[in-house]
Each structure stands twice: as C-alpha cells, then as structure tokens.
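# Take a look and give me a structure for this.
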Amino acid sequence: MLDKDQIRNPAPNFNRLFSRRSSTIRLTLVTLFIGTIIWIMILKPLAESDTLTSDTAKIKKESTQPTWQIDLKKTIDERFSVYKKEQFEEVALKKNRMIPVTAVLLNWKRMEALQTAVNYISKYPFIKEILVWNNNNKTRIYSKDFKLNNSDVELNVFNSEENLHDLSKYTTCSMAKYDYCYFQDDDWLNLYMDSLYTNFLENPNLIHSNSMPVIYLESRRWMFANVDKNLHTGFTWLGCGSFVSRAKVQRFLGQLGSISLIKDRLKLADRYFTLWTNQYPYQLSNPLTPLDQKDGWGVDQWNMVYNNILDATQKLYTALAVKSNSEFFAREEEKPYYNDRIIRAPCLNDKCLFLTNIDPFPHPSRVYYANNITHVRDQESKFNKLDFPSKFFWNNYAYHYAVDSDEKTCWNSFKIPKIGDYFGLQFIEPRFPKKITVISSRDFDASFYIRVSSGGNRWRTCNITSSNNTDHKNRNTFEFDCSNTVKNKQLIRFIRIEASRDFLEPFEICSLILDELNV
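Predicted structure coming up:
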C-alpha cells in the first residue's frame, strides 16, 4: 500500500478557500481565476510542497549590518513561547483576544533550512497550521520530512510542477484554515516570534514584518503618499517573518484578476502585495538570523526590485484615480496611523519590545508622489533631501541597540527630545515592576516621569520613590510605586520613561534593566 504522503492530488484544495468566503470575496477571486487560470493550471501541483528563495538573501550581499552574536542552535533549543497552547483551544479563543495563525513557508533548494524553520515555528502555540509549498519539481517533499515540536499543529505540504515563485505564497495563504497567515522563507529564521506576534495582536489589520536595520532604512524611502488620491502605501519584505490577514491576500488575488500582469511580474508578486494594500506596513527593525543563503536567483536583483515597485505604485495610483476600480483597492488609511506607531524593535531575549515616540525619519507624506517619476531613485532623491540618519549612523545607533543586552552598544534618538518625548518597553508577559535602571553612554540626569499602562491607551504616572546615579553618572536607577495609579492592581504591559523637560542633546540609551530583567 502506498504511503498517503505519496498519493498525488491533481490540484490544491481551492474548495477550502471558497467554502468560508462571502459572495463578494468569491466574485473577486473568480476575477483572478479568469485572468490567470490558464497559467496556473499548467502547474498541476501535487499533494505536498515549497518555493522561491527569499528576496533579502540577495540584499545580504550589499549590507554591512552587524548581526547579534548568538549561538543559533543553543538559542533555538532554549527559546520557548510565553504563550500557552491552552490559550488557543476553541473554548479559550471564544473568551480571549488571541488569534490562531496559519504559517505559509516556501521552499526551493534549501531543504535543511526549511526543516529548521518549520520545526522552530511549530514551537509557538499561535501557529495552529503549517502549509509548505514546494516550487522545486525535481524534489518531492512530504509531511514526514518534518519533525514538529507541537503535535497539535496541522501540517500540509504541496509539491508544484512549476516554480510559482512569490505567487504561491498568496494562493497557499488563500487556502488557509485560519484568518491570518504568517509568511516565512527558507533562508532566514525569525527568532522574535513572540515579539512580532504581540505587536500583531494589537493591530491585526496591518501587515507586520521584520526588517534588518539597513533594509528598514531603505524601506522608509519606498513609501508613497498623495492625499488627493488617497494614496498612503509602502513596501516591506515579507519572507523574514510577517503576519498578514487572509482577507488582504484574497483581495490581492482579486486585484491580480482585475489588473493583468505579465508572467514574470506575476511570479514576483511580493513587490505588489504590500503596496497594493494601500497601507503603511508596520515594520520592526532588528538584525536577522540567516540560514542557508545559497541558490539565489542569479539575476539583477535590485533592477528587478526597482522596476516592480515602480510598476506596482503606478498601477495603484491609476486605479485610485479611476472610480470603477475603487472596489479593488482600499482608500481609507487604517489605524493606528503612521505617527501613532511607537513599537520599534524586539528585545534580544524576545521577552519585550522597545518603544519610543521619537521617529528619526520623516513622515511619508513629506515626499509627495505625483505618478510622474521614471525610476524609484527619483522618489528616493526627494527623500534624501530631508533630514534623517545616514546609513553609517543607523548601522551604529538603530533602535535595537537599546535592548540587545550589550551596554557597549546604544540607541541614539537622532532628534533632540522635548518635554513629553519618551522611550520604554512593552512586555510580552505582563508584570508589576518596581525598579528600572537606564544605562546611557553619557551623564544621565533624573528629569523623567515613569508612566505605565495595562493596555497601551491610558497611561498613569507612578510615584518615583528613589532616583540614584551617584555610583555611575551614566546609570540611573528609578524605584517607583504604581500601586495607587493602576486600578485593581492590574498587571502592567507597558512602561515608558518620559522627559519632564526639554533636553539639549539626543538620548543615547545603551541598556535597560527592569527589576532583574536585563534587556
């Protein structure tokens, strides 16, 4: 008798997609299939799968961004989620605010790296389903090839007869059992699953992604705004770990049906998806952990990136200008608005997130997009005239250096803080802190308030009972009491150190120690 993993299925289970969708979504997706069915049908996917190498693998060659020095195997073995599988059982999900997720991974030629990624993310209880799509028709892979760390995870694999590249990421997500997908390529490992998921929980409608700092800087140049056309969008790489809504993916498939792309562009759908949501993605800036980086495209990566970003933006602009296409593209900017986003980077230990209201980069609306450029570099040149950190500065003083457990590296705010500006932490697991030590590279006075919040909306001021920096001028320890300000002694999820006066120079924060938690 044949192993069930070896039985071929003539096509992916698209019935699973249509069974749960509204009539509007169905009609939208039919548009896609009419436009692309001939091409898709030549794939004849088998039951069990993987795809293209991730985009950022090519970028690695141009990046001088240092990585956090870790023992990868030791970190993988020792890292576990703060979230519990009981929180994602059906009865619990009816009462709590947790969101179960389907992970979508693409494979090309890096089977060992794929196995590492699949095995690792299966540790996290919010990953309830894993779908693997194999784009390599010379290699067949099966569910039995993976060792999962959670027996409750449902794993399905699909083998394709043709390399669908990026497009398979979206067709696979459209078949997901759950309403949200987690994207992961096979050449990077996201060690900050809890952190990214925690930020995603706050605003699940937005795309949430990881970006290495130098690419985060580049992405700030690839944002496009035009208030007259309701254009407010940006690009981010998805393959290094990102959460997206399945509804946005299905809408994107409808967009592909309404705006035809040549086959080569369709295979590079990642360049279009984030831009066509017409929303600024929520990006966290942190070093990435590379896996196997071999077997890249072997093409002119940057030329392809620029061409497709420009084409995607031009098509979006045109669609927004034509009312007949309005149903395919969102026009309202989703909350939280760009200026209201304060979460910046995960802590190295994945137990917290660094937050600050100080953004050293200009708001995207400062660079007006009028659909009159011939190259993305034309848009970049407008951005480059504004005041923002250089690549050298950002490589040495980016957000994550405040929470990398290394007192020799520091985040520099770039801008000079004014009264009311702040920095702080969001905790993955709520707590009731009583002491925080702020370590700077320079003399650090006590001109601050300590404010805390349970939900991130209402902030209360704690009573500072002691402030001490006599032993080390650059090390200030605040002891504080929040018992009279937090109702019913709720556990605290956010803490911020807020300036009580205007400063004369930027903050330079090297480390934070909360009680005994050193970040």
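# switch to C-alpha atoms for all contacts and neighbour counts from now on
OK.
# can you pull out the helices in the stretch 151-300 of the chain?
Using DSSP state H, counting those that start in this stretch, the helices of the stretch 151-300 of the chain run over 167-174, 193-202, 213-221, 246-258, 263-266, 270-276.
# Who are the packing partners of the fourth one?
It refers to helix 246-258. Counting by 3 or more Cα pairs under 8 Å, 6 or more residues apart in numbering; DSSP states H and E, the packing neighbours recorded for helix 246-258 are helix 23-41, helix 167-174, strand 180-184, helix 270-276.
# The structure of the following sequence is requested for comparison with the preceding one:
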Amino acid sequence: MAAITEMDPTEFAYGDMYFTTYMNQVPYQLENELTELPQEFAFSAGEGRIRNKIYMHRALIRLYDHLGKNTSPFEKLEHYPKIYQRDTRSPCANDRCLFLTNKHSFPDVRLFRYKPYINISESEQIHESYYKTQHFIEFPYSHAVDGKDWTAWKSKENIHANDYIGLDLLLPMHVPLTFHLVVDHKPDYFGAQSVEISNDGLNWVKQSSIPIDIHKVSRTSDGRKTPVISATFHIQNTGFRFVRVLSNRNFDFGFGVYDFSFHADMKSIQKKP
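From the prediction side, this is the model:
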C-alpha cells in the first residue's frame, strides 16, 4: 500500500492516521469515559494536534486521488453493518456487556459535502457550527452503564416509536437474569414499551407478560436531587444474548438513562431441581 501511494519515509511515523484513512470506511466508534494522563510533552498535545491534522489531511488527499484513478487496493463499498445500522455505543464499566441504542448523538454525515475535500480544522468548524457537542460531552453513552448513580446518558431528540435501549451480553445467557433500569422518564413510558430478546441482534422476540416493578427514587448530583424511576424486570428464558426495551409510541421527552445493568436471578436458579 505504501509503495502504491508513494508515501515518503516521514509519513511512516504517522502510519496510524494513514491506516485508518486508507480503510475508506466510517470507523465503528465506541464511546467510553477515559482519564487523560497529564503529559507535558504528549505526542498529541499543543502543536502535536496541528501536526496530526496535517498528516490526516495528507492521507485524505492521497486516498481521494487514488480513488479517482481507481487504484485497486482501496475499498469502495461500505462494509456491514453500515453506519446507520450500527447501534453499539459503549462498553459497560464492568466489561460484561455493551450498551445499545438506535439514537445517534451526532448529525447525519450525509448532510455535509466537501468539494472535493477540506482540511481537518475547517471540517471541525463546519460540524461544530451545525451541532454543538457540549450536550454529548456532559451526557455521553457511557454514563448509562458506568455503574455511577449520579451520571446519565441523555438523548437530545425525543423518544419516537421503535426507538430502543438495550444490552449486548457478549455471550448467550444460560441462567435467568434480572435487569435493573433507572431512567429520567415520565411514568407513562413503562406503559408503552416492550421487552425483547435476541440470539443474533437481528431477529427479536417480544417477551409477553413480563411484569416490571417500578419505584420512584431520586439521584443526587452536584447537591441537587433529581426524581427518577427505578424499574426491575426478570427474564426466565435462557440462551439469548441481546435484550432491549422498545418504545411503542412517540413521547415528548428524550431518553435519560442513569443505569442499565443485570445480574443472575439466583432465586430462579435455586428453585431448579
């Protein structure tokens, strides 16, 4: 690939930027809460950010030029799952699951056009002017599954019919499970939703007659108490890997998820002969 694109030796030092760009795919991004280590001379600190953007831009120009020449090594079709089929958002804090939702936090990339390309700083300015990112920074996906009572993921858009939140449990579950959900929703939300399970994340089976225990509680953040709803439900079926809570109608409020977690239903296990 380097020989075909005629990369110079200096560019190899920034190979990670070229590798990602040359894939010619929208990256499948998982958001997670990270703690940045203080490094005065970090590679991407200060002038390093500008330097990184320069090489990202060079990679984009090379890719664009070679696509125009129909150079064979570059992928020209979008891989499955395509960007708007993706719903995995963040790993759970205990690494036992992945948080799922069809709600996107960023605008549709198809709204933006580049003629034929622009530099990275211009791209950032265009996106920032269209869509303020502060909401995503304050209420990211990972806050739904970080195990902290005082943090939450909140969607900017209201909940619509067929919107959902869920978990990928990573492996088929061979024991009954209890799920715990804490949300900042109006009480009627739980009268218009369905609990569904799946083996593959594509084909879903509605779980009928699952009682949901609902209690009003509060969460404290920055000295302020927020009234929320704590809901618990049990799934006796086994062998499934995915679970989701699907909305059956439109609401005038968005998702506000403080916790979505699960544990083995020990009472059901002990009752088995």
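# re earlier: could you export the helices of the stretch 151-300 of the first structure as a markdown table, including distance to Pro433 of the first structure and mean neighbour count?
Listed next are those as a markdown table, based on distance: least, Cα to Cα, whole Å; neighbours: other Cα atoms under 10 Å:
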| stretch | distance to Pro433 of the first structure | mean neighbour count |
| --- | --- | --- |
| helix 167-174 | 40 | 24 |
| helix 193-202 | 19 | 21 |
| helix 213-221 | 30 | 21 |
| helix 246-258 | 37 | 23 |
| helix 263-266 | 50 | 14 |
| helix 270-276 | 38 | 25 |
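# out of the ones you listed, nearest to Gly35 of the first structure?
Closest approach to Gly35 of the first structure among the helices of the stretch 151-300 of the first structure (Cα to Cα): helix 246-258, 5.1 Å.
# what distance separates the closest one from the centre of its chain?
Shown here is helix 246-258 of the first structure, whose average C-alpha point lies 20 Å from the average C-alpha point of the whole chain (Cα atoms, centre = their mean, to the nearest Å).
# what's it in contact with?
25, 28-36, 170-171, 173-174, 176, 178-181, 273, 276-277, 328-329 (Cα atoms under 8 Å, 6 or more residues apart in numbering).
# Mind doing that once more with 6 Å?
Among residues not part of helix 246-258 of the first structure, those counted as contacts by Cα atoms under 6 Å, 6 or more residues apart in numbering are Thr28, Leu29, Thr31, Leu32, Gly35, Ser174, Asp179, Tyr180, Phe328.
# Quick one: residues contacting the most centrally placed residue in the second structure.
Ranked by distance to the mean C-alpha position of the second structure (Cα atoms, centre = their mean), the top residue is Arg89 at 1.5 Å. Going by Cα under 6 Å, 6+ apart, Arg89 of the second structure touches Leu30, Phe99, Leu100.
# now the residues you listed in JSON lines, with neighbour count and distance to Gly239 of the second structure?
As requested, the contacts of Arg89 of the second structure are exported to JSON lines (neighbours: other Cα atoms under 10 Å; distance: Cα to Cα, whole Å):
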{"residue": "Leu30", "neighbour count": "14", "distance to Gly239 of the second structure": "26"}
{"residue": "Phe99", "neighbour count": "24", "distance to Gly239 of the second structure": "19"}
{"residue": "Leu100", "neighbour count": "21", "distance to Gly239 of the second structure": "19"}
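# can you put these in JSON lines and add distance to His160 of the second structure?
Compiled in JSON lines, these are given as follows (distance: Cα to Cα, whole Å):
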{"residue": "Leu30", "distance to His160 of the second structure": "23"}
{"residue": "Phe99", "distance to His160 of the second structure": "19"}
{"residue": "Leu100", "distance to His160 of the second structure": "16"}
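# Tell me the one of those nearest Gln125 of the second structure?
The closest of these to Gln125 of the second structure turns out to be Leu30 (Cα to Cα; 22.8 Å).
# and the closest one, what pairs with it in the first structure?
With the correspondence set by TM-score structural alignment, Leu30 of the second structure lines up against Leu284 in the first structure.
# hang on, that match packs against His208?
No - using Cα atoms under 6 Å, Leu284 of the first structure is not in contact with His208; the gap is 7.7 Å.
# Leaving out sequence neighbours, find the closest residue to the residue nearest to the centre of the second structure.
Nearest residue to Arg89 of the second structure in three dimensions, chain neighbours excluded: Leu30, at 5.1 Å (Cα to Cα, 6 or more residues apart in numbering).
# now Val257 of the second structure
The spatially closest residue to Val257 of the second structure, leaving aside those adjacent along the chain, is Val183, at 4.5 Å (Cα to Cα, 6+ apart).
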